[in-house]
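# Only the shape, not the letters, is given here:
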């Protein structure tokens, strides 16, 4: 089957970087390049990295800066074809059968029409005629069996519904898969994708991200918050602070009307960035906040 082509969303790498930056997402060169190549080559982009580095936010930013619709499949243990692709509205089918007055062949054709089809994220993205970003989030949390379904969909951007035939995407979506690497994804799925690893940003980039999201924050305060976040990420914590939590911390400081960072403020607001009591105790001890 010939894979349908999609009109590119971006003109070049600089266009990717500039338009993402307009949304507040500041990509490094590797990220901007990977997004451009995935767009230009029409291949899914697999983004791997620790929780909280901005993988999901990248998909949202791409959709926002291009005006594309965002369709999200949230993966979890036990997600199946009925939740990812489609299922039939059995209750509505039964009501139609009970109300039917024609012959059985006609009734059967009626109840297996698109009127009774419940589309889930994968089929929704394929059927859309507008520009679409399909986010397959936390792919590593799904059972390995679901990867076979993803392979079929991502190979041809087509779905076969036995009662209706094959539904082919007129305008294939931009596909972004995320993984926290809690398990290894299959080589077959990886071969279908371009790969991008995102780690926590360097301090200068994180400071610029923070200031772009909280522009009223004094630059010296932003530098100090990012420095402390870096120290926290170097500790043995259950959950390292995410970039989103760095931004929340900046907004917290602003809401408190503070223009300097001291130990008392850090101790009082650790709950903004650390969500486990054991992490707060460890951080308070290592930062000598007690």
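Arrived safely. Note that the structure is a prediction, hence the values are computed from the model and not measured.

# From here on, just use CA atoms for contacts and neighbour counts.
OK.

# Can you find which helix in this protein contains the most residues?
Of all segments of type helix in the chain, defined using DSSP state H, the longest is helix 219-233.

# Find the nearest non-adjacent residue to residue 80, please.
Spatial nearest neighbour of residue 80, excluding adjacent residues (CA to CA, 6 or more residues apart in numbering): residue 146 at 6.5 Å.

# That neighbour touches residue 82, doesn't it?
No - assessed by CA atoms under 8 Å, residue 146 is found out of contact with residue 82, at 10.9 Å.

# then this one, side by side with the first:
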């Protein structure tokens, strides 16, 4: 991949339609070896970008799903205590009364008993794509730890020594902006804000993902979803909901989005009762542009 156009074409071949700005950001992430920080509303294709980049580069995708309370142990490595205990019992059974405590302890902390979590796997298995998903759900301490790992692409395991990536992984961090991520982490990354696709690109995404959908139905669904995003909803639909809605219509044998079909399948695109009630009160004609 020697240009943003090459990246866009490679992503297109694996079914991800990137606009020029996103293709440029992805290209620079590869070319400069910098993490790519993708921020935007849910459903704008941030997580899908990492998966598409892995397919386009033909490398593994390793995902670290962040959540409240995540710590270094959950992200990096842990010791397999049940297997260690079985190993210790086997040693005791093999040499009853003659077990050397120091040697037994050394044998417990070897690579065979290490459980590699996503960050350690990414360092060991690189080249790969490391997806750090929803970093905004983690806390400040985990951000600081992650910044340290991304600075060196290496970690030290006290019992085993340093593990350093032979080739730095391509790192994609995503955030739904439920809170502000610290500037120190953002400075380490290239930044890109993802918008919902415009109407022609969303229609193209539908036609690519669901080849059986007609141009007319794809256009009707994409236009209706754009109206939903413009409404005052708790959870505006993303591209995934656009695809789910179209799949639901196709499963019902519909080739047109009319008021009846929209009412019957509204649960595929709206996931909060308050949002559905608001749309119903406004009327299906408003949703369909009538």
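Thanks, I have it. Everything quoted here is computed from the prediction, not taken from an experiment.

# residues in contact with the residue nearest to residue 80 of the first structure?
Each residue near residue 146 of the first structure by CA atoms under 8 Å, 6 or more residues apart in numbering is listed here: 79-81.

# Look up how far residue 95 of the first structure lies from it.
Distance, residue 146 of the first structure to residue 95 of the first structure, by CA to CA, to the nearest Å: 31 Å.

# what do we get in the second structure for the residue nearest to residue 80 of the first structure?
In the second structure, residue 146 of the first structure lines up with residue 142, judged by TM-score structural alignment.

# Secondary structure element holding its match?
Following DSSP states H and E, the helix or strand that holds residue 142 of the second structure is helix 140-152.

# how close does that helix sit to the first structure?
Following the fit onto the first structure, the mean deviation recorded for helix 140-152 of the second structure is 0.9 Å by mean CA distance after the TM-score superposition for the first structure.

# which of the residues in the helix or strand that that helix is followed by are buried?
Sequence order places strand 154-157 as the next helix or strand after helix 140-152 of the second structure, per DSSP H and E. Neighbour-count burial for strand 154-157 of the second structure flags 154-155 (criterion: 16 or more other CA atoms under 10 Å).

# Please apply the same query to stretch 159-178 of the first structure.
159, 168-178.

# roughly how far apart are residue 15 of the first structure and residue 60 of the first structure?
Distance of residue 15 of the first structure to residue 60 of the first structure, computed by CA to CA: 17 Å.

# So for these two, which residue has more residues nearby?
Neighbours per residue (other CA atoms under 10 Å) separate residue 15 of the first structure from residue 60, with residue 60 holding more: 22 against 14.

# hang on, that one packs against residue 69?
No - contact criterion CA under 8 Å: residue 60 of the first structure and residue 69 do not qualify, at 9.3 Å.

# for the stretch 1-150 of the first structure, what spans make up the strands?
In order along the chain, the stretch 1-150 of the first structure carries the following strands (DSSP state E, counting those that start in this stretch): 45-48, 69-74, 86-88, 117-119, 132-137.

# could those go into TSV alongside distance to residue 230 of the first structure and mean neighbour count?
As requested, the strands of the stretch 1-150 of the first structure are exported to TSV (distance: least, CA to CA, whole Å; neighbours: other CA atoms under 10 Å):
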stretch	distance to residue 230 of the first structure	mean neighbour count
strand 45-48	20	24
strand 69-74	30	20
strand 86-88	44	17
strand 117-119	43	18
strand 132-137	26	25
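
# want to throw those into JSON lines with distance to residue 125 of the first structure?
Listed next are the strands of the stretch 1-150 of the first structure as JSON lines, based on distance: least, CA to CA, whole Å:
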{"stretch": "strand 45-48", "distance to residue 125 of the first structure": "16"}
{"stretch": "strand 69-74", "distance to residue 125 of the first structure": "6"}
{"stretch": "strand 86-88", "distance to residue 125 of the first structure": "12"}
{"stretch": "strand 117-119", "distance to residue 125 of the first structure": "9"}
{"stretch": "strand 132-137", "distance to residue 125 of the first structure": "6"}
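
# Out of those, which is closest to residue 289 of the first structure?
For residue 289 of the first structure, the closest of the strands of the stretch 1-150 of the first structure is strand 45-48, at 34.4 Å, according to CA to CA.

# Counting by contacts, list what the closest one packs against.
Other helices and strands packing on strand 45-48 of the first structure, by 3 or more CA pairs under 8 Å, 6 or more residues apart in numbering; DSSP states H and E, are helix 29-41, strand 174-179, strand 194-197.

# matching residues in the second structure for it?
Using TM-score structural alignment, strand 45-48 of the first structure lines up with residues 36-39 of the second structure.

# That stretch vs the first structure, mean deviation?
Once the two are superposed, stretch 36-39 of the second structure sits an average of 0.4 Å from its aligned residues in the first structure (mean CA distance after the TM-score superposition for the first structure).

# Before I go, just wanted to say thanks for your time.
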